[in-house]
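Peer 1: mind looking at a prediction? Sequence and model below.
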Amino acid sequence: MDVQNAFLQGNLNEEIYMELPSGLHNQGEHQSKHDYTLFTKQQDMLFINLLVYVDDILIIGNDNKAINSLKTYLHQTFRIKDLEEPKYFLGIEVARTSSGILLSQRKYVLELISDSGLSGCKPNSIPIEQNTKLTSQEFNDSTKSPKEDPQLQDHSKCQRLVVRLIYLIITRPDINYVVQILSQFMHSPKQSHMDAVIKVVKYLKGSLRLGLFLKGNLDLTTFCDSDWGSYPMTRKSLTGFCIKLGKSLISWKTKKTIHSISIFSRGRI
């Protein structure tokens, strides 16, 4: 759903403090403490989730009558356009099939490739080569001199590309590892960092069809692992985990740990 006549570009000269109106709470919706844009309602077997982003609203639930009642209430309060089943939401394409739902950002990737000037480039088969060590030191290894890996004169292009790649992780966990590494050097990127970013974009060109496929199954499985102190500058470990609901990947993360650890277990919940 889309709220009509929402003015998003107003010029404000004062600091504005806002408190959410009580309207949704009157309908039995509870605001999530982990994500303030998410409202949930659950009664017995009924559940409804409502997600708000500025003037865009996404409603998910298991009872069409309750959903229509909520939509009627919203229509009475605001002028809202009902777009029916979502096909495109915040840059994410939603494709429904008989076996599940595919979430992808193909259009977003095409725009990223075009804005990078790489529409005519040859695709890469992998986002980063194995054992690649990126650092902020004067040189990356003993075979390179500082002149071969200079600081970028214009940081903005590299920084802008990495920020766009971070948003792409929403449906592309296959680039999560390399993007979290690149994001550590954005305060002062070097040519080697820019080269790595370009390789990721070339990889995206060759993998446009990839996304997240969600299929109904309630078996929860988790995997996690660590690379045992491989970060070259501090010798800290990189730890990663992923969580699946059935065969659907629903949560994942890669982060640098405070202390080096040997290895995590792998198993089921």
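Peer 2: Cool, the structure landed. These numbers were taken from a predicted model, which means no experiment stands behind them.
Peer 1: rest of the way, CA atoms for contacts and neighbours
Peer 2: Noted.
Peer 1: next, the nearest residue to K236 once chain neighbours are set aside: secondary structure please.
Peer 2: Among residues not flanking K236 along the chain, G229 sits closest, at 4.4 Å (Cα to Cα, 6 or more residues apart in numbering). Three-state call for G229 (DSSP: H, G, I helix; E, B strand; the rest coil): coil.
Peer 1: burial measure for G229, as a count.
Peer 2: 19 (other Cα atoms under 10 Å).
Peer 1: repeat for the one 4 residues further on
Peer 2: Counted by other Cα under 10 Å, the residues lying close to M233 total 12.
Peer 1: and here's the other structure:
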Amino acid sequence: MVIVRSVVALAASSGWYIFQMDVHNVFLQGGLNENLYMVVPEIMDEALIVVLVYVDDLLVTSSTLVHIQKTRKILKSKFKMKDLGELKYFLGIGFFRSKKGIYMCQRKYALELVSQMGLSGIKPAETPLEFNHKLTSLEFDKEIKPKNLAHDKLLENRGAYQRIIGKLIYLTLTRTDLLFVVQALSQHMNAPKQSHLDAATGVVRYIKRTTGLDLLLSANGELNLVVYYDSDWASYVETRRSVTGNLVKFGEALIS
């Protein structure tokens, strides 16, 4: 998904057109785990054409609409595919262009997650996780013997917890405000406790309050890669290891 964000960020910053196509017979061609880029020889000398292949979907972007149309025509003559027009909805994510750039939105996905968990009528949360809240494993609890040990038992159905975390991980494609708490919750997927489920429920309550948040791939800024890195020293309560994090910006767009 980093590659998709990078290509869309390039199109947003450069003011390029970006179109989407769907390949009908991609699953008949065998397995493919890599991202592919293609250029079309017939028009390569006239304009820069970027074609991103992602599973059975293609993104075609260029500064010239005429050359995009030629590229789409060539691809349709070589492969059986459907022309979906300008990029609007890709891999479950909505894309909306404005003067500020291109917005990536998962509002529909977020609302469905709230509904699936039966939290549509519950009060939203102000933050995704309470301040200074620590998530611990059952083995750690047995050593320090907290007061709520008897009530904070392992979940009988850990699959339900794992599915919730999987959905939250996908939501972080556009919701960077959830990255820290989701990575903390994902560390307990093998042996989740009631406190982990309660924390995950709190995240969904926060999502209910903030379903309108989008990720903007800005149309402004130079196309430079900038990386920020930070380490929270010895903050992991069980092992005293540091928790590290980084973000990568392509111009003004956050891509990773």
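Peer 2: Yep, it's here. Because the structure is a prediction, the values reported are computed rather than measured.
Peer 1: hang on, the earlier thing: trace the residue nearest to K236 of structure 1 over to structure 2, please.
Peer 2: Aligning on TM-score structural alignment places G229 of structure 1 opposite A234 in structure 2.
Peer 1: hmm, R172 of structure 1 is touching R209, no?
Peer 2: No: applying Cα atoms under 8 Å as the test, R172 of structure 1 and R209 come out as separate, 10.5 Å apart.
Peer 1: which neighbours do the two share?
Peer 2: S104 (Cα atoms under 8 Å, 6 or more residues apart in numbering).
Peer 1: between the two, which is the more surrounded one?
Peer 2: Counted by other Cα under 10 Å, R172 of structure 1 and R209 do not tie: R172 has more neighbours, with 18 against 10.
Peer 1: counterpart of that one in structure 2?
Peer 2: Match for R172 of structure 1 (TM-score structural alignment): R175.
Peer 1: ok, that match to I93 of structure 2 distance?
Peer 2: Taking Cα to Cα, to the nearest Å as the measure, R175 of structure 2 falls 12 Å from I93 of structure 2.
Peer 1: ok, S115 of structure 2 next?
Peer 2: 18 Å.
Peer 1: for A253 of structure 2, same thing?
Peer 2: In terms of Cα to Cα, A253 of structure 2 sits 17 Å off from I93 of structure 2.
Peer 1: what about those two, which has more around it?
Peer 2: Shown here are A253 of structure 2 and I93; by other Cα under 10 Å, A253 has more neighbours (28 against 17).
Peer 1: under the alignment, what does that one map to in structure 1?
Peer 2: Counting by TM-score structural alignment, A253 of structure 2 corresponds to S248 in structure 1.
Peer 1: in the stretch 1-150 of structure 1, which spans are helices?
Peer 2: 23-26, 64-77, 106-115 (DSSP state H, counting those that start in this stretch).
Peer 1: tell me, the first one lands on which residues of structure 2?
Peer 2: Yep, that's helix 23-26 of structure 1 we're talking about. Taking TM-score structural alignment, helix 23-26 of structure 1 hits no residues over in structure 2.
Peer 1: and for H187 of structure 1, the neighbour number?
Peer 2: H187 of structure 1 has 10 nearby residues by other Cα under 10 Å.
Peer 1: doesn't it lie inside a helix?
Peer 2: No: read with three-state DSSP, H187 of structure 1 is coil and lies in no helix.
Peer 1: so the aligned partner of it in structure 2 versus S62 of structure 2, what's the distance?
Peer 2: Using TM-score structural alignment, the partner of H187 of structure 1 in structure 2 is N190. Using Cα to Cα, one gets 45 Å for the distance from N190 of structure 2 to S62 of structure 2.
Peer 1: go on, Y206 of structure 2?
Peer 2: 38 Å.
Peer 1: superposed on structure 2, what's the mean shift for whichever strand or helix holds F223 of structure 1?
Peer 2: Here F223 of structure 1 sits within strand 220-226, counting by DSSP states H and E. Compared with structure 2 after fitting, strand 220-226 of structure 1 has a mean deviation of 2.4 Å; criterion: mean Cα distance after the TM-score superposition for structure 1.
Peer 1: buried stuff in that strand?
Peer 2: T221, T222, F223, C224, D225, S226 (16 or more other Cα atoms under 10 Å).
Peer 1: could you dump these into CSV and include distance to T135 of structure 1?
Peer 2: Below are the buried residues of strand 220-226 of structure 1 laid out as CSV (distance: Cα to Cα, whole Å):
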residue, distance to T135 of structure 1
T221, 34
T222, 31
F223, 28
C224, 25
D225, 22
S226, 19
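Peer 1: which of these sit farthest apart?
Peer 2: Greatest spacing in those, by Cα to Cα: T221 and S226 (17.7 Å).
Peer 1: what's stretch 28-47 of structure 2 in contact with?
Peer 2: So stretch 28-47 of structure 2 is contacted by 3, 49-55, 62-64, 67, 70-71 (Cα under 8 Å, 6+ apart).
Peer 1: report the buried members of those residues.
Peer 2: I49, V50, V51, L52, V53, Y54, V55, S62, S63, H67, T71.
Peer 1: so what secondary structure elements neighbour the helix or strand where G267 of structure 1 lies?
Peer 2: If you go by DSSP H and E, G267 of structure 1 is part of strand 266-268. Applying 3 or more Cα pairs under 8 Å, 6 or more residues apart in numbering; DSSP states H and E, one finds that strand 266-268 of structure 1 contacts strand 220-226.
Peer 1: off-centre distance for the strand it packs on?
Peer 2: 19 Å (Cα atoms, centre = their mean, to the nearest Å).
Peer 1: next helix or strand past it?
Peer 2: Next element after strand 220-226 of structure 1 (DSSP H and E): strand 238-245.
Peer 1: in that following strand, what's buried?
Peer 2: Those would be L238, T239, G240, F241, C242, I243, K244, L245, for strand 238-245 of structure 1 by 16+ other Cα under 10 Å.
Peer 1: find the nearest non-adjacent residue to the third one, please.
Peer 2: Translated: G240 of structure 1. T254 (4.2 Å).
Peer 1: assumed that neighbour was part of a strand.
Peer 2: Yes: if the criterion is three-state DSSP, then T254 of structure 1 is within a strand.
Peer 1: quick one: contacts for it?
Peer 2: So T254 of structure 1 contacts N176, Y177, Q180, L238, T239, G240, F241 (Cα under 8 Å, 6+ apart).
Peer 1: which two among those are spaced furthest apart?
Peer 2: Q180 and F241 (13.4 Å).
Peer 1: and T239 of structure 1, what pairs with it in structure 2?
Peer 2: In structure 2, T239 of structure 1 lands on T244 (TM-score structural alignment).
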